[in-house]
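give me the fold of what follows.
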Amino acid sequence: MSAKKPSREFRNLDLQLIATKYRLPFAGKVSILHRISGVLLFLSLPVLITLFLYSVASPETFAQMGVGAGGVFLKLVALVALWGFMHHMCAGIRFLILDLHIGMDKVSAQKSAIAVLIISLTLTVIFAIKLFGVL
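Coordinates of the predicted model:
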């Protein structure tokens, strides 16, 4: 007597089911945030290059950039760019280690994903404290 193969189960993945039934693991969240931070860094390059060129054009423009850097809006933009860089760097290191087949099991991958989130947010908070002049 041969055992019958179980039939495949197909699930309807509409947005309501995803929000209620399926939870994305931290590794998936880190992967999505890595892509978002990469796009953020890529799209901010023209603005950052323009600001850099403007700041090194002359001593007067450098002084104007210093005055403008005191604004809260510019600091928040810089903070978002810093988060993008910190997260992209930390997640990139994680993915390079995974490419070496280190930490590929589920528990290690989960721990490294959580570590990426904690480290990148901690570094961002440290830079935010320095940027906003709390210390």
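
contacts and neighbour counts: CA atoms only from here.
OK.

count of neighbours near residue 29?
For residue 29, the neighbour count with other C-alpha atoms under 10 Å is 15.

swap that for residue 87, please
Residue 87: 26 neighbours (other C-alpha under 10 Å).

gap between the closest residue to it other than its chain neighbours and residue 126?
In space, and not counting its chain neighbours, residue 87 is closest to residue 120: 5.0 Å by C-alpha to C-alpha, 6 or more residues apart in numbering. From residue 120 across to residue 126, the span is 10 Å (C-alpha to C-alpha, to the nearest Å).

let's see this one next, to set against the first:
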Amino acid sequence: MNEVTKKRPEFRNINIFNDVRTYRLPAAGVLSILHRVSGIIMFVLLPFLLWVFDMSLRTPETFTSVTGIFRDGLWILPGFLVKLGVLVLVWAFLHHLCAGVRHLFMDVNHHAVNKEFGRKSALASFAVSLALTVVFGAKIFGLY
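Presented below is the predicted three-dimensional model:
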């Protein structure tokens, strides 16, 4: 027999104990997972955000107490941890926004969807969201 046989690619399932530590997702995969994580963070912290917004708009005294939360802290959390929590929320919003704009752009421009564009746009989304988070973080922590 003179048949040409090609070796077929082998697709293995990932072993949770051995392969997960060494498996590397592409940048677009990491962006996608963090897009979901940032959405969950925003959803979980929504009651806190609504409470802070409500308190800041009631009276001048409650506005002063809300600004005091960032200076003095909240219950057992010191002010630094409150600011860090707000920074995490800011990162979640900015990351979710940048990744969402990327997804919308890819939905509109079907011809732009390929592996190279996915990698470059994921890295650009990371860069923009992290740069904006640094700017807002400097403002939150009073660096300027």
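
work out the TM-score between the chains.
After superposition, the two chains reach a TM-score of 0.90 (TM-score structural alignment, normalised by the length of structure 1), with 134 aligned residues with a C-alpha RMSD of 1.6 Å.

what helix or strand does the residue sitting nearest the centre point of structure 1 sit in?
Nearest to the mean C-alpha position of structure 1, by C-alpha atoms, centre = their mean, lies residue 87 at 3.7 Å. Assessed by DSSP states H and E, residue 87 of structure 1 sits inside helix 72-99.

rewinding a little: contact partners for the aligned residue in structure 2 for the residue nearest to the centre of structure 1?
Applying TM-score structural alignment, one finds that residue 87 of structure 1 aligns to residue 95 in structure 2. Residue 95 of structure 2 makes contact with 34, 35, 38, 125, 126, 129, 130, according to C-alpha atoms under 8 Å, 6 or more residues apart in numbering.

then residue 38 of structure 2?
Residues in contact with residue 38 of structure 2 (C-alpha under 8 Å, 6+ apart) are 91, 92, 93, 95, 96.

ok, those residues vs residue 144 of structure 2, which is closest?
residue 91 (18.6 Å; C-alpha to C-alpha).

which one is the closest one nearest to, not counting chain neighbours?
residue 133 (5.5 Å).

the one you found maps to what in structure 1?
In structure 1, residue 133 of structure 2 lands on residue 124 (TM-score structural alignment).

which residues does that match contact?
Per C-alpha under 8 Å, 6+ apart, neighbours of residue 124 of structure 1: 79, 82, 83, 86.

how does it look with 10 Å?
Residues counted as contacts of residue 124 of structure 1 (C-alpha atoms under 10 Å, 6 or more residues apart in numbering) are 79, 80, 81, 82, 83, 84, 85, 86, 87, 118, 130.

buried only: go through these for me.
79, 80, 81, 82, 83, 84, 85, 86, 87 (16 or more other C-alpha atoms under 10 Å).

please, where are all the helices along structure 2?
27-44, 46-58, 60-72, 79-108, 115-140 (DSSP state H).

could you dump the ones you listed into TSV and include distance to residue 13 of structure 2?
Converted to TSV, the helices of structure 2 look like this (distance: least, C-alpha to C-alpha, whole Å):
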stretch	distance to residue 13 of structure 2
helix 27-44	17
helix 46-58	37
helix 60-72	48
helix 79-108	28
helix 115-140	22
